[in-house]
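Asker: I would like the atomic coordinates for the input below:
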Amino acid sequence: MVDIEELLPEVLTRAPSAPHLEALAKIREAAKTLCRRAKLWREEDELVVVSPECEALYASQNARIHRIEWAEMLGYPLTFRDVGWLDMNDPRWRDYTADSERPRFITQLQPNVITVVPKATGALKLRTVLVPSRNALMLPDFLVEDYGEVIGTGAAGLVLSVPNPEVYNPDLAGALLTQFDAEVSRIAASAARPQMNAPRRTRARFF
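Answerer: The predicted structure follows:
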């Protein structure tokens, strides 16, 4: 992971009068847009789910779960379902006792908390798509190294869009944001193609 301040020069070369705190906020916003649209930041994790709630916490100051692409527990594949679907298709889903039935689903009642349905305990393996959190202090190395200029372009465009007389430049902001949007679309299209022999970033977490 790399300190988010490493991307400040990418913003300040385009918006030299930008307050640093504002620039950092817009770096997070631009990085979040890029990660959400291109689904670049993936991680595989193993969380330990314990009773009584049978929930697992994805504990990271720097990241939020955008999507769960795959999950498995006790050898069973789990399907992500939202609360509305569970209420309609399995009205007693909240009333299961731990380990009374095999797990079939995962859901999220709040950000970064994963609930197993029916309730079960044990190791939960999953692959997630992540985005930077609102207060992220660090970003993945690859995001800074490979996409720092793109993020800086978007962040500078956002900074220059703020109606602050010291930095406001709507014409330049529009040009930068158009460039950013085009670059994100290109990256997203490229990332959608299968990547052979891509490295897997994996870590275990225990709660």
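Asker: switch to C-alpha atoms for all contacts and neighbour counts from now on
Answerer: Will do.
Asker: Can you check my assumption that residue 130 lies in a strand?
Answerer: Yes. Remark: residue 130 belongs to a strand, assigned using DSSP: H, G, I helix; E, B strand; the rest coil.
Asker: hang on, isn't it packed against residue 69?
Answerer: No. Checked against C-alpha atoms under 8 Å, the pair residue 130 and residue 69 is beyond contact range at 10.6 Å.
Asker: if you count what's nearby, which of these two comes out ahead?
Answerer: Set side by side, residue 130 and residue 69 show more neighbours around residue 130, with 21 against 13, by other C-alpha atoms under 10 Å.
Asker: Who are the contact partners of the residue lying closest to that one once chain neighbours are set aside?
Answerer: Computed as C-alpha to C-alpha, 6 or more residues apart in numbering, the closest residue to residue 130 that is not its neighbour in sequence is residue 65, at 4.8 Å. Listed by C-alpha atoms under 8 Å, 6 or more residues apart in numbering, the contact set of residue 65 reads 58, 111, 112, 128, 129, 130, 131.
Asker: same thing with residue 175?
Answerer: Residues in contact with residue 175, defined by C-alpha under 8 Å, 6+ apart, are residue 157.
Asker: and it, what element?
Answerer: Assigned by DSSP states H and E, residue 175 belongs to helix 170-192.
Asker: buried residues in that helix?
Answerer: 170, 172, 173, 176, 177, 179, 180, 181, 183, 184, 187, 188 (16 or more other C-alpha atoms under 10 Å).
Asker: which element follows it toward the C-terminus?
Answerer: Heading C-terminal from helix 170-192 (DSSP H and E), you reach strand 202-204.
Asker: which helices and strands sit right next to that following strand?
Answerer: Counting contacts by 3 or more C-alpha pairs under 8 Å, 6 or more residues apart in numbering; DSSP states H and E, strand 202-204 packs against strand 42-49.
Asker: Strands along the protein, start to end?
Answerer: 2-3, 42-49, 55-57, 63-73, 76-80, 105-110, 113-117, 122-132, 138-139, 202-204 (DSSP state E).
Asker: Proceed likewise with the subsequent sequence, for comparison:
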Amino acid sequence: MQIDLDELLPEVLTYAPNCPEPTALKAIRDAARLLCKRTNIWRDTDEFQVTTPDCEGICTIPDASIHEIQSAELNDVDLLPKTIAWLDEHRPRWKTETEVASVGRFITQLAPNTVTIVPKAAGLLRARLILHPSRRATTIPEFLVEQYGQEIGKGAAGAVLLIPGELFQPDLGAALTAAFEAKLSTIKTTTEKGQVGARLRTKGSYF
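Answerer: Now for the predicted structure:
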């Protein structure tokens, strides 16, 4: 379930009561994006069609952008997530290939919120994704509001209060920003421990 960003306005206005609503909403969106990018907390699965001729598909989750592809399968065949740089090195003609294959091998991203299959193949894609709010999101997942609403509010308020002008309160803005950054580190550690259940290991982010 998605919740409107304006549900978090009170969390910002507590610290910046004179903040214009458009400024506050942008700061809330930016704080939520940063939280998700830094912690990988928003995980979901999606299912959509990949169509010819480009053999691309678009994530269908509202107001979301793909941060990382954890795993994917096309027509029940597993795909390997690869970066554009890896494909350029190991499959140098992949961008100019026009023939549609019966089976895809790799999945990559050429544009935000889209996926591309290599070699070109079409069909039903199922993917496990790590997401963040899109640049124009007007909603965020309910769990972000319920579990991290105060933290997002502090991050947003901190950013607002560090903007030179009538709202400028550098001491309070810096304190709120520092508290938000500290919370991001805690959430990231908790998320990683929840994944592995034990010792943390470094894992590359491909997208």
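Asker: Got a TM-score for the two of them?
Answerer: Remark: TM-score between the superposed chains equals 0.89 [TM-score structural alignment, normalised by the length of structure 1]; 194 aligned residues with a C-alpha RMSD of 1.5 Å.
Asker: Distance to residue 32 of structure 1 added to the buried residues of helix 170-192 of structure 1, as a markdown table?
Answerer: As requested, those are exported to a markdown table (distance: C-alpha to C-alpha, whole Å):
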| residue | distance to residue 32 of structure 1 |
| --- | --- |
| 170 | 22 |
| 172 | 22 |
| 173 | 18 |
| 176 | 17 |
| 177 | 14 |
| 179 | 17 |
| 180 | 13 |
| 181 | 13 |
| 183 | 14 |
| 184 | 11 |
| 187 | 14 |
| 188 | 13 |
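Asker: wait, which of the residues you listed is closest to residue 100 of structure 1?
Answerer: Of all these, residue 100 of structure 1 sits closest to residue 188, with 42.1 Å by C-alpha to C-alpha.
Asker: The closest one is in contact with residue 37, isn't it?
Answerer: Yes. At 6.3 Å, residue 188 of structure 1 and residue 37 qualify as touching, with contact defined as C-alpha under 8 Å.
Asker: Measure how buried residue 196 of structure 2 is and give me the count.
Answerer: 10.
Asker: Residue 93 of structure 1 is nearest to which of the strands of structure 1?
Answerer: Residue 93 of structure 1 lies closest, by C-alpha to C-alpha, to one member of the strands of structure 1: strand 113-117, at 6.6 Å.
Asker: Could you list which residues are in contact with the closest residue to residue 120 of structure 2 other than its chain neighbours?
Answerer: In space, and not counting its chain neighbours, residue 120 of structure 2 is closest to residue 100: 4.9 Å by C-alpha to C-alpha, 6+ apart. For residue 100 of structure 2, the contacting residues are 52, 53, 119, 120, 121, 122, by C-alpha under 8 Å, 6+ apart.
Asker: can you tell me how far residue 100 of structure 2 sits from residue 46 of structure 2?
Answerer: Distance, residue 100 of structure 2 to residue 46 of structure 2, using C-alpha to C-alpha, to the nearest Å: 23 Å.
Asker: Ok, residue 53 of structure 2 next?
Answerer: 21 Å.
Asker: One more: residue 84 of structure 2?
Answerer: 22 Å.
Asker: and if you look at residue 88 of structure 2?
Answerer: Relative to residue 46 of structure 2, and taking C-alpha to C-alpha, residue 88 of structure 2 is found at 27 Å.
Asker: what does residue 107 of structure 2 give?
Answerer: Separation of residue 107 of structure 2 from residue 46 of structure 2 (C-alpha to C-alpha): 14 Å.
Asker: out of these two, which sits in the more crowded spot?
Answerer: More neighbours surround residue 107 than the other of residue 107 of structure 2 and residue 46, with 25 against 14 (other C-alpha under 10 Å).
Asker: quick one: what's aligned to residue 56 of structure 2 in structure 1?
Answerer: Alignment note (TM-score structural alignment): residue 56 of structure 2 maps to residue 55 of structure 1.
Asker: Pretty sure that match sits against residue 116.
Answerer: Yes. Residue 55 of structure 1 lies in contact with residue 116 (C-alpha under 8 Å); the separation is 6.3 Å.
Asker: give the contact list for the counterpart of residue 46 of structure 2 in structure 1.
Answerer: In structure 1, the residue paired with residue 46 of structure 2 according to TM-score structural alignment is residue 45. Applying C-alpha under 8 Å, 6+ apart, we find residue 45 of structure 1 in contact with 125, 126, 127, 202, 203, 204, 205.
Asker: and those as a markdown table, adding neighbour count and distance to residue 141 of structure 1?
Answerer: Putting these into a markdown table (neighbours: other C-alpha atoms under 10 Å; distance: C-alpha to C-alpha, whole Å) gives the following:
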| residue | neighbour count | distance to residue 141 of structure 1 |
| --- | --- | --- |
| 125 | 20 | 24 |
| 126 | 19 | 22 |
| 127 | 18 | 19 |
| 202 | 13 | 15 |
| 203 | 10 | 16 |
| 204 | 11 | 19 |
| 205 | 15 | 20 |
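Asker: ok, and those in structure 2?
Answerer: Using both residues aligned by TM-score structural alignment, their matches' C-alpha atoms under 8 Å, structure 2 keeps these contacts from the contacts of residue 45 of structure 1: 125, 126, 127.
Asker: Nearest to residue 137 of structure 1 among the residues you listed?
Answerer: Nearest to residue 137 of structure 1 among these is residue 127, at 22.6 Å by C-alpha to C-alpha.
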